[in-house]
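**Student:** sequence unknown, structure follows:
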């Protein structure tokens, strides 16, 4: 009886572990694809820049269409005109980026360089003024951001051909490596949890089965002392 109950409870657990392993395997495959795409993008930065800009433009178009439908559904409220304006801006920006991805890349590269410059200056000034426990790390971050902004602006607009693609490829690479590590590590943990507790128990997967003990009833317990008295006589 105990063995049948343990078998019934072990079957759903094994099925759940297999499904979780399959999901984690697909996660690892997705991470590997993203990591390979990031490496290819780092080699062909111009193609990665063009691809990222076109993808960004189509995302703006889809977001504008969805926002316009949502605004139409909420007509008669205060959100209607705001939703229409935001959707129109998204649609216009998407059309401009898709038609002229090179000009859009130049504008985004200039915007990114200005962000690096302002962020680096604020981090440098803040680290020198506050001098907190993370003084050295904040100082290095500020100097790196300032130097990167200066380098991008010094080579602009030619730097727009590879800056966006390089950042996009690095994001794909690190995201892919993170998903790959999570998938492989999760599969290893699931296998350890599924096999570890049963390996040291008798009757489990890794040990010999424990022989079944006979069930002692009340009649057998009463008959046992009588048999022992006859053996003593």
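**Tutor:** Now that the structure is in, tell me what you want to look at. Treat the numbers as computed from the prediction; the structure is a model and nothing was measured. Residues are numbered from 1 along each chain as shown.
**Student:** From here on, just use CA atoms for contacts and neighbour counts.
**Tutor:** Noted.
**Student:** Tell me who's in contact with the spatially most central residue of the chain.
**Tutor:** Geometric centre of the chain, nearest residue: residue 179, 5.5 Å, by C-alpha atoms, centre = their mean. The contact partners of residue 179, by C-alpha atoms under 8 Å, 6 or more residues apart in numbering, come to 27, 28, 30, 31, 32.
**Student:** Pasting the second one now:
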């Protein structure tokens, strides 16, 4: 994971295209699975809605796969909006749990997410060519680090017992 993270950060454009391809194929295959599920449960309520959702996923997957650079732009825009909305909900939730001792961390996380979402949307579409790849690389880097550190810390703790 660490090596993949470093590679994605070093080559963010290639990583962005790879992420866009993976997500595009994911939409396509999820659409197929949802469509099959709709037909398997056709005697239950909601068949047509389930079928429609599956077909929409397939169409979105095909559209994203047919124009990978458009997919990069679209996915980056969606990513910015998701982070912004998540931040807004985190801030609201933080004020709802305010008496709790750690509510400030939730508020801080929400404010950071709002700022990050605004920055992504403000710089869109200019930064779309590197953003998904860089963020994926950072995520892989940190995931790889904890995958090494946590087992090491556990084994070190257990050796003391």
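**Tutor:** That came in fine, so what should we check first? Computed from a prediction, not measured in an experiment: that's the story for all the values here.
**Student:** about what we covered before: kindly state which residue of structure 2 is aligned to the residue nearest to the centre of structure 1.
**Tutor:** Here residue 179 of structure 1 is matched to residue 147 in structure 2, going by TM-score structural alignment.
**Student:** Check the gap between that match and residue 5 of structure 2 for me.
**Tutor:** Per C-alpha to C-alpha, to the nearest Å, residue 147 of structure 2 is found 13 Å from residue 5 of structure 2.
**Student:** element containing the counterpart of residue 138 of structure 2 in structure 1?
**Tutor:** Matched across to structure 1, residue 138 of structure 2 falls on residue 170, judged by TM-score structural alignment. Assigned by DSSP states H and E, residue 170 of structure 1 falls within helix 163-199.
**Student:** Distance from the chain centre to that helix, please.
**Tutor:** Remark: helix 163-199 of structure 1 is offset 8 Å from the chain centroid, using C-alpha atoms, centre = their mean, to the nearest Å.
**Student:** repeat for stretch 105-118 of structure 2
**Tutor:** Counting by C-alpha atoms, centre = their mean, stretch 105-118 of structure 2 comes out at 16 Å from the chain centroid.
**Student:** and residue 48 of structure 2, what does it touch?
**Tutor:** By C-alpha under 8 Å, 6+ apart, the contact list for residue 48 of structure 2 reads residue 38.
**Student:** And the residue opposite it in structure 1 once aligned, which helix or strand is it part of?
**Tutor:** The alignment partner of residue 48 of structure 2 in structure 1, by TM-score structural alignment, is residue 81. Using DSSP H and E, residue 81 of structure 1 maps to helix 79-99.
**Student:** Would you indicate which residues of the next helix or strand after that helix are buried?
**Tutor:** Once the chain leaves helix 79-99 of structure 1, the next helix or strand it forms, by DSSP H and E, is helix 101-130. The neighbour-count check on helix 101-130 of structure 1 (16 or more other C-alpha atoms under 10 Å) flags 101-102, 104-106, 108-110, 112-114, 116-117, 119-121, 123-124, 126-127 as buried.
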